[in-house]
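Chemist: Below: sequence and its predicted model.
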Amino acid sequence: MKHLITVNSGSSANLVAFSALTSHRLGDRAIKPGDEVIGVAAGFPTTVNPILQFGAVPVFVDVDTATHNIDASLIEAAISPKTKAIMLAHSLGNPFNLDAVTALCKKYNLWLVEDCCDALGATYNGQMVGTFGDIATLSFYPAHHITMGEGGAVFTNNAELKKIAESFRDWGRDCYCPPGKDNTCNKRFSWKLGDLPEGYDHKYTYSHLGYNLKITDMQAACGLAQLDRLPEFIAARKHNYAFLKARLKSCEEFLILPEATPNSDPSWFGFLISIRESADVNRVDLINYLDQNKIGTRLLFAGNLTRQPYMLGRNFRVSGELARTDEVMNNAFWIGVYPGLTEEMLEFVVSKIEAYFGVGF
């Protein structure tokens, strides 16, 4: 990628990336209040929140059972004359169907925002995720592939979007001088913008309703130090995923195991498990049992975002039904593939799950 800016979290990265698409500098393609943005409800709220915060309308499409990403076959039916963008995360490091999504974006002239916060290093058809869309995001939260404690990034090949994103990150200022530099444009005191007097200092001219979302030097140093180990971390996550996938096949009578998206090489963030309806097992009972055995679990974030308390009365649209999203909400959970997990630890996890279902006894 040609351009990358750092921010203080993955959620801030999503906010900045989406904000960039609302800029007046984009003319008719700018997202405006009332415009629609397609996404999923089975995911993390801050992939969707910026849409609502800017007065646009999220349009929710159901996910598929195997990958827990958007069901690409349902997207076109969700597109309306108001649709301006598609904003999706690669669920737990598993890429969504980028062939289908990019084709629709091209056909309907839609922006594509790739939330890669869980997917650093994943590829689709041999190409890194985040390089297919117009703008993409990363998170460096402690649980992610590399960490700065907190941190994130926005990246793009579009120089104009980079400049706009940087403006939103840096208080909304119009000046694009890098830190420690002045007068990059060679007309610092020659601009005439807004209703300001001619020659007003460009460093103190603001073209967007911006934020202050920069990282510290210490965070940047932590991130740079981990980059050299990123291939090692990704390989360990893939190994741990493969171990769990192979060993938990013994429980497939009761559990639906995750599947990689066709033509992809995921960079796994977690191992997602769904309890089969036929298993007649209560998820709360299972995850409480795992917790009692010191095995941490997580739900797939918001489950069905439309059912979260803060969404009551919000302006959104559902295309079709969200039946499989509800299945995620009711039956799915995930366990970690953190690089520090040993095969002995993973074998312990498998043995406890097998014991719960009476497998091998």
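Modeler: Received it, and whenever you're ready, just let me know what you need. Residues are numbered from 1 along each chain as shown.

Chemist: all contacts plus neighbour counts: C-alpha atoms, from now on.
Modeler: OK.

Chemist: Could you check how many residues crowd around residue 118?
Modeler: 27 (other CA atoms under 10 Å).

Chemist: how far away is it from residue 95?
Modeler: 10 Å (CA to CA, to the nearest Å).

Chemist: okay, pairing it with this:
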Amino acid sequence: MKNEILLDAPNLGELEKEYLIKCIDSTFVSTAGPFIPEFEEKFAKYVGTKRAVSVQSGTAALYMALYELGIGPGDEVIVPVITFIASVNPIMYLGATPVFVDVDPETWNIDPKEVEKAITKNTKAIIPVHLYGNPCDMDGLMYISKKYGIPIIEDATESLGATYNGKMTGTFGILNAFSFNGNKIMTTGGGGMITTNDEEKAEHIKFLINQARDASRGYYHPEIGFNYRMTNLEASLGLAQLERLEEFLNKKRRFAKIYMENLQDVKEIKFQKEYENAESSWWLTSIKINSDKSISEIQSELKEKGIPTRRIFVPIVEFPPYQKFKTSNYKNAYEIYERGLNLPSSTVNGYDSIKFVAEELKNVI
């Protein structure tokens, strides 16, 4: 292939330049100005929640969600063992304890049966992660949430545009987190968003992320606050990307379909599976390969052909700060990690590039 194949690079063009110039010309480039409230309003409308509060990252979104629920030392938060580290670090920031559970072997997402087994009197939240854009079993999780009175915080950082029972991810939990990092479906360069139907919590979080400043009394701060605000520059970029979001989602889903069509006869390959009533955003099309070759060997051979890939996330309990929390062998998660691979999914790629990747992967295996 003549064109470079990209794993997860952002898709930026003339519309993004137009919005950024508009923001610069307005001089509202920092955290005060019209672009942030417009972005928040349009984002909330898109996903289908009453409110959206912009923050500096997906990590900040998860942290503020946990903080707003009053989670701290002595509290436990249930999380899947296979996810990006940012799903778990905010629990530790607050002095709470992460409780890791195994994932479903087909969807790779948190297993509700394992969640229920892990509940104790100290469980204060459940964080399902829609891994690689694939929605979790929200029916099972919401049943558990209601049964035990434990709030759900969705980590929807990878799943913008994905749906479960026709409802967007990031709308099921009491507070939910999205990420706009450079490699996500849409980007603001960095940045994140909290979505909620709780107006009171949204207002309080918006207050807290602005250093908990009571502007009616000048520089008066009745609570400990944070500087987690998004900038107008980021929000202007977000507005442009939001206009193109359906274009990005359609392309991601088409990529997944091309991979599946071209690799359906390769018995060694299994795709991450969607629940019957779910539609993934396919942020990253991901597969499990059962062959005599190691994943590292396969990656190396693909790299020689100009094809970038990425390993599946390492089970969190492998990292030194989290090894003490290992309570199981997490059989499914380790198998997915050992045999799993993310394929090129950047919307900068063309359809011919994706077909080329599929053919070369077939040859390598």
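Modeler: Everything's here; your move. What you see is a predicted model; the values in this text were computed from it and never measured.

Chemist: picking up where we left off before, spit out the residues that contact residue 118 and residue 95 of the first structure alike.
Modeler: The contact sets of residue 118 of the first structure and residue 95 do not overlap (CA atoms under 8 Å, 6 or more residues apart in numbering).

Chemist: which residues in the stretch 101-250 of the second structure form helices?
Modeler: Counting by DSSP state H, counting those that start in this stretch, one finds helices in the stretch 101-250 of the second structure at the ranges 112-118, 138-148, 199-208, 232-243, 245-263.

Chemist: For the fourth one, grab the matching residue range in the first structure.
Modeler: What it means is helix 232-243 of the second structure. Counting by TM-score structural alignment, helix 232-243 of the second structure pairs with residues 217-228 of the first structure.

Chemist: Residues touching that stretch, excluding its own?
Modeler: Applying CA under 8 Å, 6+ apart, the external contacts of stretch 217-228 of the first structure come out as 140, 146-151.

Chemist: One more pass at 10 Å, please.
Modeler: Residues outside stretch 217-228 of the first structure that contact it (CA atoms under 10 Å, 6 or more residues apart in numbering) are 6-8, 140, 145-152, 233.

Chemist: that older thread, dump the helices of the stretch 101-250 of the second structure to CSV, plus mean neighbour count and distance to residue 280 of the second structure.
Modeler: Output for the helices of the stretch 101-250 of the second structure, formatted as CSV (neighbours: other CA atoms under 10 Å; distance: least, CA to CA, whole Å):
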stretch, mean neighbour count, distance to residue 280 of the second structure
helix 112-118, 17, 19
helix 138-148, 16, 13
helix 199-208, 17, 27
helix 232-243, 24, 18
helix 245-263, 18, 8
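
Chemist: ok, residue 144 of the first structure - how many residues close by?
Modeler: 20.

Chemist: Would you mind finding the match for it in the second structure?
Modeler: Under the alignment (TM-score structural alignment), residue 144 of the first structure maps onto residue 184.

Chemist: Quick check: the residue lying closest to its match once chain neighbours are set aside vs residue 16 of the second structure, distance?
Modeler: Residue nearest to residue 184 of the second structure in three dimensions, not counting chain neighbours: residue 158, with 6.5 Å by CA to CA, 6 or more residues apart in numbering. From residue 158 of the second structure over to residue 16 of the second structure the distance is 21 Å, taken as CA to CA.

Chemist: same check, this time on residue 152 of the second structure
Modeler: For residue 152 of the second structure, the distance to residue 16 of the second structure - CA to CA - is 34 Å.

Chemist: the more surrounded of these two?
Modeler: More crowded of residue 152 of the second structure and residue 16, by other CA under 10 Å: residue 152, with 24 against 20.

Chemist: quick one: contacts for the more buried one?
Modeler: Contacts for residue 152 of the second structure (CA under 10 Å, 6+ apart) come out as 77-78, 124-128, 138, 141-142, 144-146, 172-176.

Chemist: And it, what's its match in the first structure?
Modeler: Aligned partner of residue 152 of the second structure by TM-score structural alignment: residue 112.

Chemist: Relative to residue 345 of the first structure, how far out is that match?
Modeler: Look at residue 112 of the first structure and residue 345 of the first structure: by CA to CA, they are 39 Å apart.

Chemist: Equivalent analysis for residue 48 of the first structure, please.
Modeler: Taken as CA to CA, the span from residue 48 of the first structure to residue 345 of the first structure is 35 Å.

Chemist: Counting neighbours around each, name which of these two comes out higher.
Modeler: Between residue 48 of the first structure and residue 345, residue 48 has the larger neighbour count (other CA under 10 Å), namely 27 against 12.

Chemist: so the more buried one touches residue 58, yeah?
Modeler: Yes: if you go by CA atoms under 10 Å, residue 48 of the first structure and residue 58 touch, sitting 7.0 Å apart.

Chemist: residue boundaries of the strands in the stretch 151-300 of the first structure?
Modeler: With DSSP state E, counting those that start in this stretch as the criterion, the stretch 151-300 of the first structure has strands at 152-156, 255-256, 264-265, 270-275.

Chemist: Let me see the contact set for residue 296 of the first structure.
Modeler: By CA under 10 Å, 6+ apart, the contact set of residue 296 of the first structure is 287-288, 290, 334-336, 349.

Chemist: Of those residues, which ones are shared with the second structure?
Modeler: With both residues aligned by TM-score structural alignment, their matches' CA atoms under 10 Å, the contacts of the contacts of residue 296 of the first structure that the second structure also has are 287-288, 290, 334-336, 349.

Chemist: Now flag whichever of those residues is closest to residue 159 of the first structure.
Modeler: Nearest to residue 159 of the first structure among those is residue 336, at 37.0 Å by CA to CA.
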